[in-house]
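*Asks:* here you go, sequence then predicted model.
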Amino acid sequence: MTVEMLWEQDDPDEVLRNRFGFADAAAGGDWVVSTVERRWGVRVDPPERLVMSDSNALAWVRSGDERLLVKWSVAPARSERLAFAAELTARLATLGLPVSAPVPTLVGAVQVTVDGVSMGLQRVIDGAHLDVADAEQVRAAGATLAQLHDALRSYPSHGSRPGVLSTPAPLTDQIAGWIASAPSTLSPEARDVFGSMADRAPTALPSVQIVHGDYRAANILCRGTAVVGVLDFEELRLDHRIVELARSAVMLGTRFRDWGPVPLSVRQQFLDGYQTVHALTDEELRWWPVLVLWYSLALVPPGEDPHGWGPAAVEVLEQTAR
C-alpha cells in the first residue's frame, strides 16, 4: 500500500502514527477493511493507496471489480459538518447531478462515527481533474456550478444543525475589513483602485445560499468535455453565488501542489458556461470584476511567489483600471 501526503511536506509514516493513531500502514489497512465490512457489510481488499491531509484520510479499496473510496476525519469538531455534507451530497445525487454519492451503511446512514472518527464510503468516479487549457471543459465546469447552485438554493441550510453553517457578514463589510487589515501585498495603487470599485458596487444582491465552498480543478473530474464528478463538499458554506463564482474563476486551475492562477480567457469561459444555465443579475455582473480583483489580490503570497500570483493580480488590476 502506498502511503502519502496530499499537499503537506510531513513524513507520511509519522503522520499516520502520530495524527491517525496507526502503528504502520498495515494496521491502518486492517482497520479500514474491518470497519467497512462491519458497518457497510462490504468485503474489500486491503487499501491500494492511503492519502492524508490535515486531519483527513482517504483510502482506495476494491470490492470485486468495484473501486471504492473510504474517507474519514479525526477532527471531532468537523463531525456535524461532515454528516451534513454527506446528506446534502446524497440529495444532489438523487437529482442527477455529477457528485460522488455516499454509500449507505447497513442501517442506512451516509456518514458514521467509528472509533471516534467521522467516516464515509463512496464509489470512485472514473475521470481526470479539470484541464483549464480545455475551453470546453472549463465551460462545462461553469455550467455545472450553476446547476449545483440552482439545486442548493432550495436545500434547507440549517435543518436540525444550526451550528454547521453561519450567515456571512455583508459583502461590503468583508471587503472593508480586508482593506483595513492592510495586507502587506496590497500596494497603495491597488488599494485605491479596489476600494473605489468596492464603494461603487451595488448593495443589493440575491440572498445567500449554500455553496460548494471549494469548487476548483482539484475537486472537478471530467471525461471528454463533460464534468462527471464534483468532489468534496466538506467546505460548504452560506454565501452569495456570485462570490463563489468569482472565487472559483480565480482559483479554477489549482490542484494539490500545483497552485497557480489562470488567464483572463479561462475566467471568461467559466463565466460564459455558468450563464448558459443561469444568467446573472445586473447587480451580480457589476460585482464580478470587483470580486475577481479581490481574490486575485488576496491570493498574492507574502515573500516568494513561485506560481506568479503577483503578476497575475497586477494584470487583473490593469485590466480593471482600463
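*Replies:* Arrived safely, thanks for sending. If you're wondering where the values come from, they're calculated on a predicted model, not measured in any experiment.

*Asks:* going by C-alpha atoms from here, please, whenever you check contacts or count neighbours.
*Replies:* Fine.

*Asks:* what about Gly64, neighbour count?
*Replies:* 9 (other CA atoms under 10 Å).

*Asks:* how much space separates it from Val124?
*Replies:* 13 Å (CA to CA, to the nearest Å).

*Asks:* ok, Ile175 next?
*Replies:* Counting by CA to CA, the gap from Ile175 to Val124 is 39 Å.

*Asks:* check Asn219 too.
*Replies:* 13 Å.

*Asks:* also Ala25?
*Replies:* Applying CA to CA, the value for Ala25 to Val124 is 21 Å.

*Asks:* against that first model, consider the following:
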Amino acid sequence: MTTPISMLWESAEPDAALTERFGFETAADAIDWLKGVLGEDWGLEVEGCERLVISDANCLAWIVVDGCRMVAKWSMRPRVFARLAEIARLTVWLGERGIPVSVPLAARDGRVQVEVDGFSLGLQRVIEGELLDITDPVQVRAAGEMLARMHVVMSDYPGTIPTEEPPVPGAQLVGNDFRSANILWADGRIVAVLDLEESAYRRRVDDLAQASILLGTRYHDWAPTPAEVRGAFVAAYVSVLPLEKGGAGALDDSVEAHLTRIPWPG
C-alpha cells in the first residue's frame, strides 16, 4: 500500500519536495530510513506508516509502533539543530510541570532530539483531539487560561533557547505560536499544546496580543480572530495572570500593530 504524502501548507508538489529537500527518491525510501533509525537509536520496530507531511524544512511521519500511534519529525536545516534540541528539552520540562504537551520520547542514550544522517529527529506520541474551535466560548476561555499558565511556568525555565534576535526589555520565554492549529481539545479540556518550535523571548503582552489575533487560524485561509472572541480570550487570560501596570494600553497597541503587520490572505 502506498503511503500518502502531502504538503502541510505549501503549494509545492510533495514528491518533488521530498527528493529536493530531504534526498529521498520515494516515500518508501523515507520510511525505510526512518524504520532503520528508530530501530537503531530508539530500539523500536515500526509496524506501519499512515502518511508523510512536509512543512518547509521539516518532514513528519505518522507511524504505528507496538499498536501506538506516534509522530516522527525531522529537520534538514542544520542551523536550527541546536535550537531544536533545546526546544525538545523545554517540552519535557513543561510536561513535568503539568502543561499538556506531547513529551518527546527519549532515545536509548537519553537524547530527546537525535542528529543522524544530516537530520535532526524527534519522536512523540500522537495525542487524540480536535483542533481548538473558537466558536465555542468554553474552549476560548480554556485557551486564555492555558496561555496564562504557560506564561507563568515558562518565566521560570532555567535553560536558554537559542534565538537570532536579542530579547527586548521586559521579555520572557513564550511559545510564540499559540493558535487553533497547535491546540487540541478533547473531553472538555485542552489535551495538548503542540509545536513549540517558534518559542522566543518576547514581552508576554505581545505574545498575548498575537495569540488573540491568530487564535482561530489553522493551515489555510487565515483571518483575524473576531473582536468579541479576542475579548473573551484576553479576559480569561487576565483572570489567571493580570496584566502589568499600563498593560491594557500596551495590549491595545500590540494588537493594532499585529493586525497591521500580519500579511492576511486576500
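*Replies:* That came through fine. All of these numbers come straight from a predicted model, not from anything done at the bench.

*Asks:* hang on, Arg237 of the first structure packs against Ile210?
*Replies:* Yes: the pair Arg237 of the first structure and Ile210 passes the contact test of CA atoms under 8 Å, sitting 5.5 Å apart.

*Asks:* returning to that earlier point: mind listing the shared neighbours of Gly64 and Val124 of the first structure?
*Replies:* Common contacts of Gly64 of the first structure and Val124, defined by CA atoms under 8 Å, 6 or more residues apart in numbering, are absent altogether.

*Asks:* the helix of greatest length in the first structure - contacts with which helices or strands?
*Replies:* Secondary structure of the first structure per DSSP state H: the longest helix is helix 135-153. Secondary-structure packing of helix 135-153 of the first structure (3 or more CA pairs under 8 Å, 6 or more residues apart in numbering; DSSP states H and E): strand 209-211, strand 226-230, helix 264-277.

*Asks:* next helix or strand past the last one?
*Replies:* Moving toward the C-terminus from helix 264-277 of the first structure, the first helix or strand encountered (DSSP states H and E) is helix 282-298.

*Asks:* what stretch of the second structure does that following helix fall on?
*Replies:* Mapping helix 282-298 of the first structure onto the second structure (TM-score structural alignment) gives residues 245-261.

*Asks:* same check on stretch 95-107 of the first structure?
*Replies:* Counting by TM-score structural alignment, stretch 95-107 of the first structure pairs with residues 97-109 of the second structure.

*Asks:* nearest spatial neighbour of the most centrally placed residue in the second structure, chain-adjacent residues omitted?
*Replies:* In the second structure, the centroid-proximal residue (CA atoms, centre = their mean) is Asp195; its distance is 1.1 Å. Closest residue to Asp195 of the second structure apart from its sequence neighbours, by CA to CA, 6 or more residues apart in numbering: Asn182 at 6.3 Å.

*Asks:* now for that neighbour: what does it line up with in the first structure?
*Replies:* Checking with TM-score structural alignment, Asn182 of the second structure has Asn219 as its match.

*Asks:* for its match, which residues are in contact?
*Replies:* Contacts of Asn219 of the first structure by CA under 8 Å, 6+ apart are 129, 229-232.

*Asks:* what of Val114 of the first structure?
*Replies:* Per CA under 8 Å, 6+ apart, neighbours of Val114 of the first structure: Thr35.

*Asks:* before we move on, what about Val36 of the first structure?
*Replies:* So Val36 of the first structure contacts 42-44 (CA under 8 Å, 6+ apart).

*Asks:* mind doing that once more with 7 Å?
*Replies:* Counting by CA atoms under 7 Å, 6 or more residues apart in numbering, Val36 of the first structure makes contact with Val42.

*Asks:* and if you look at Val132 of the first structure?
*Replies:* 138, 253, 266.

*Asks:* out of the residues you listed, who's the most crowded?
*Replies:* Neighbour max across the contacts of Val132 of the first structure (other CA under 10 Å) = Val138, 31 neighbours.

*Asks:* so what does that one match up with in the second structure?
*Replies:* Using TM-score structural alignment, Val138 of the first structure pairs with Val140 in the second structure.

*Asks:* quick one: the strands in the stretch 51-200 of the first structure?
*Replies:* For the stretch 51-200 of the first structure, applying DSSP state E, counting those that start in this stretch gives strands covering 56-63, 66-73, 112-114, 117-123, 128-129.

*Asks:* deepest-packed of these, please.
*Replies:* strand 117-123 (a mean of 21; mean count of other CA atoms under 10 Å).

*Asks:* tell me the angle of that one relative to strand 56-63?
*Replies:* 40 degrees (axes from the mean of the first three to the mean of the last three CA atoms, to 10 degrees).

*Asks:* quick one: strand 117-123 of the first structure aligns where in the second structure?
*Replies:* The aligned range for strand 117-123 of the first structure is 119-125, by TM-score structural alignment.

*Asks:* with the first structure overlaid, how far apart is the matching stretch on average?
*Replies:* On superposition with the first structure, the mean distance recorded for stretch 119-125 of the second structure (mean CA distance after the TM-score superposition for the first structure) is 0.5 Å.

*Asks:* how far away from the center of its chain is that stretch?
*Replies:* Put simply, stretch 119-125 of the second structure sits 13 Å off its chain's centre (CA atoms, centre = their mean, to the nearest Å).

*Asks:* let me see the contact set for Leu145 of the second structure.
*Replies:* Just to correct that, residue 145 of the second structure is Glu rather than Leu. Contacts of Glu145 of the second structure by CA under 7 Å, 6+ apart are 236-237, 240.
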